[in-house]
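K.L.:
let me see the structure of the following:
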Amino acid sequence: MDIETGELTGTAAAVEAQITTWLIGPARRSCTPVEIVNGLVERLVGAGIPLWRVRIAQQVANPLIAAWGAMWTRDAGAELYTVPRGMLRTNSFYGSPFEHVIKTRTKFRKSLARLEAGRDHEVLFELAAAGGTEYLALPVEYGDGSVQASAFTTDRPDGFHDEEALLIERLMPALAAAMEPAAMRHSMASLLEVYLGTGPAGRVAGGAFHRGAMTEIDAVVMLTDLRGFTDLSERLAPDRLLQRLGAYFEIVVEAVRSEGGDVLKFIGDGVLALFSVDGAAQPEACARAVRSTTRAFTRNTDPELRFVSAIHMGPVVYGNIGSLDRLDFTVVGPTVNYVSRLESAAKLLDKPAICSAAVARWLPASMVESLGHHQLKGFSDPQMLYELKTAS
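P.N.:
Alright, predicted model coming up:
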């Protein structure tokens, strides 16, 4: 390293050029964030830099998480992680090296050998206790002006050599060039999943749906709805009502996802979920929906959160509908209409969970009990309904 100019010389300069070419070329065009971090670390370690842990963090506009990132460790390689919303308002972030890097847009380099309580952040003590010897945090500046954060830790007894730290620092513009499009792709997919569910999000991101385009699949459809919501809305203050709704939605969504289902919509106080049927897997799809319903009832410990669940199976149509500049992703068709009628019947019959004959035929006799034929709105003939005995 040239001390006067701070420039890399010799082998280090060649390593910088090689890694930069990879970052702004193949990595930028097609790599995921995990692949970028793994590739970067592999090349730095190959150049003799004894990295122990590396973390590249990404703040994101997402209603459920505050940030995500890729964490590399010597034993496990790189893995994605998320930071819950609210974490950035705690001591885990305040006063941390990452806060310093993001707010000042300058580096943070610190030996972990002589830390002082009350002065140095807790994350540094944690790294030192685990075996780290030196920590280097650097800003990763994107083209839109935002600043992300990166951290490189070594466990070599004498820490980083100055030329190693300079090499890593000089790679940050190229790392930003690679990470920004990869982060945009990842964040878009994550945001679509928040609003559409995993399956539909993948289809939309892949360009499968344009305005008016439709695709039909067979699925088990589950619709839950709160009982006595009008009474709750009259008795509770708005903030408490939203808390109750949030608790109910959390219970149902977790139950659906635990069985591999997709939550498609929140319709007022209702939850519309889908369990895809692949080929001749009707029995398993029905069982997953029933297990999901049972799990939701089991997890609910609030006597004021009383809800019903209705399950039906049949063809549904996926599609984007709307105006030229505003679209809504939804499922439509007779199956969706039918499950809506089942949900209304569950309330009228005072049954927590019911299903159609199309679902009951695939379930063990011990799990269902016939409710006889009932007239459903919009259907000329009475329909055979079944109570799910596993729900309570």
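
K.L.:
could you use CA atoms for every contact and neighbour count after this?
P.N.:
Noted.

K.L.:
and residue 212, how many neighbours does it have?
P.N.:
By other CA atoms under 10 Å, the residues close to residue 212 number 11.

K.L.:
packing partners for the host helix or strand of residue 199?
P.N.:
Secondary structure from DSSP states H and E places residue 199 in helix 198-205. When contacts are defined as 3 or more CA pairs under 8 Å, 6 or more residues apart in numbering; DSSP states H and E, helix 198-205 packs onto helix 172-196, strand 262-267.

K.L.:
now show me the structure for the sequence below, then we'll compare the two:
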Amino acid sequence: MDEAGISAIADWTVRRGLAGDDEITLLNGFCERCVDAGLEIARGLAIIDTLHPVYEGRVFSWSSDKPVETPVSPYAPMSLGGYAAESWKNSPFYHLLQTGEDELRQRLDEQGEQTFPVMAELRDEGQTDWLAMIQRFDKEAAIGEMDCFMSRWTTTRPGGFTDDDIATLRRLVPVLGLAIKSTSLARVAQSLAEAYLGRDPGRRVLEGRVTRGEAERINAAIWFSDMQGYTKLSESIDSDQLIPFLNDYAEIVITAVHGAGGDVLKLMADGVLAIFTADGPAEACAAALRAETDMRRRHAELNLRRVASGQPVSSIYLGLHTGDVFYGNIGSKDRLDFTVVGQAVNETSRIASMCRSADRDVLFSLDFRDALPPLERDRLVSVGRYALRGVGRAQELFTLDPDTASP
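P.N.:
Below is the predicted model:
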């Protein structure tokens, strides 16, 4: 490849990286342009770690001779062990990381035993040459496990890569690595903001709404749930069971809230604060009611599984209310929280705490009931008037009609 071709590919990669193209788009465009310029790449593979609550990183794959069934593949943390971790330890990338080397090449069209299992597989598929590369990041530039960019390149060209091909890859792959790192860092910021702040608050923060005291007045359906007897249970349960126990119950609540279009704003050990905004109070309250139904179904299934495996179970209390709240940044200049505050939030918490006194798993305020569409409103029945701590007037509370409520 001549200098003009190398410069054109490097310029394209930089421009698309700055534009924010995703990783697979960058890899595909890079490989296709290399092939068009005379560098006979048959397969391309890019790997980069990330910061994510579930998976450790992602693999991006490109092929010139066959469709790629899974162009983007996340992989689980290697600390979990299993087949994937064992395969990783038998990979050339693991070898490079352990030895501190940056590059490994092996001809696949020559006789003899291949060093790594993947090389034999590629040779059987007609690949003739193989090159693995690692671009390492300085310690200050690493985020979590994201400390390098790994790539693998193969060809079916008779005789393998030429010396010029290898030299070209050495010049261009770092540019691709920088573009993919840039995109991956933006993805890290988004996933962490959503995981720790909530989906909508995370989006708002990344849009630049980070000024202390900046908040807007919104109308929302407010969800406050917690687990019955959590404090006593946490004292009796084995310490190694406590986190899985909390995760199981948080999972069903958060999944139900998100599934109905709500946003989880805060996790407080066993408690969950969420809001539903939708298009108006009627839709927001109907969405919250759908989330309640979904959560109860998931809760019943979870308790059956945990009982069958001899694990402790718990009930979930839920309070639902609607009203105006302030939604935005609250805190000090050193520590902010993006959440909702206001009297309606306080009342929702008090309504949830009344579940035990009313002997009900879920309680709704009168305002919430009145905001529901008529058909949904008929599903609720009154349980009487209650004085809520910190609220100046007694409130009529409602629950689901036992004759119509789903088990």
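
K.L.:
superposing both, give me the TM-score.
P.N.:
With the length set by TM-score structural alignment, normalised by the length of structure 1, the two chains reach a TM-score of 0.82; 380 aligned residues with a CA RMSD of 3.4 Å.

K.L.:
thinking again about what came up before, what's the helix holding residue 199 of structure 1 in contact with?
P.N.:
189, 192-193, 209, 262 (CA atoms under 8 Å, 6 or more residues apart in numbering).

K.L.:
would you mind finding the match for residue 362 of structure 2 in structure 1?
P.N.:
When structure 1 is aligned by TM-score structural alignment, residue 362 of structure 2 is paired with residue 353.

K.L.:
nope, residue 334 of structure 2 is what I was after
P.N.:
Residue pairing (TM-score structural alignment): residue 334 of structure 2 is matched to residue 325 of structure 1.

K.L.:
how about the strands in the stretch 101-250 of structure 1?
P.N.:
Assigned by DSSP state E, counting those that start in this stretch, the stretch 101-250 of structure 1 shows strands spanning 108-111, 134-141, 147-154, 214-226.

K.L.:
can you tell which of those is closest to residue 297 of structure 1?
P.N.:
Across the strands of the stretch 101-250 of structure 1, residue 297 of structure 1 has its closest neighbour in strand 214-226 (10.8 Å, CA to CA).

K.L.:
with structure 2 superposed, average distance for that closest one?
P.N.:
Its aligned residues in structure 2 lie a mean 2.0 Å from strand 214-226 of structure 1 after superposition (mean CA distance after the TM-score superposition for structure 1).

K.L.:
next, the buried residues of that strand.
P.N.:
Buried positions in strand 214-226 of structure 1, judged by neighbour count with 16 or more other CA atoms under 10 Å: 214, 218-226.

K.L.:
over to stretch 250-268 of structure 1?
P.N.:
Buried residues in stretch 250-268 of structure 1, counted by 16+ other CA under 10 Å: 251-257, 259-265.

K.L.:
which pair in these spans the largest distance?
P.N.:
Based on CA to CA, the longest span within these runs between 259 and 265 and measures 17.1 Å.

K.L.:
residue 34 of structure 2: neighbouring residues, count only.
P.N.:
Per other CA under 10 Å, the neighbour tally for residue 34 of structure 2 reads 22.

K.L.:
typo on my end, it should be residue 380 of structure 2
P.N.:
19.

K.L.:
I'd like to know which elements the longest strand seen in structure 2 is packed against.
P.N.:
For structure 2, the longest strand by residue count, based on DSSP state E, is strand 316-331. In terms of contacts (3+ CA pairs under 8 Å, 6+ apart), strand 316-331 of structure 2 is packed against strand 215-227, helix 281-308, strand 336-341, helix 343-353, helix 355-358, strand 362-365, helix 366-371.
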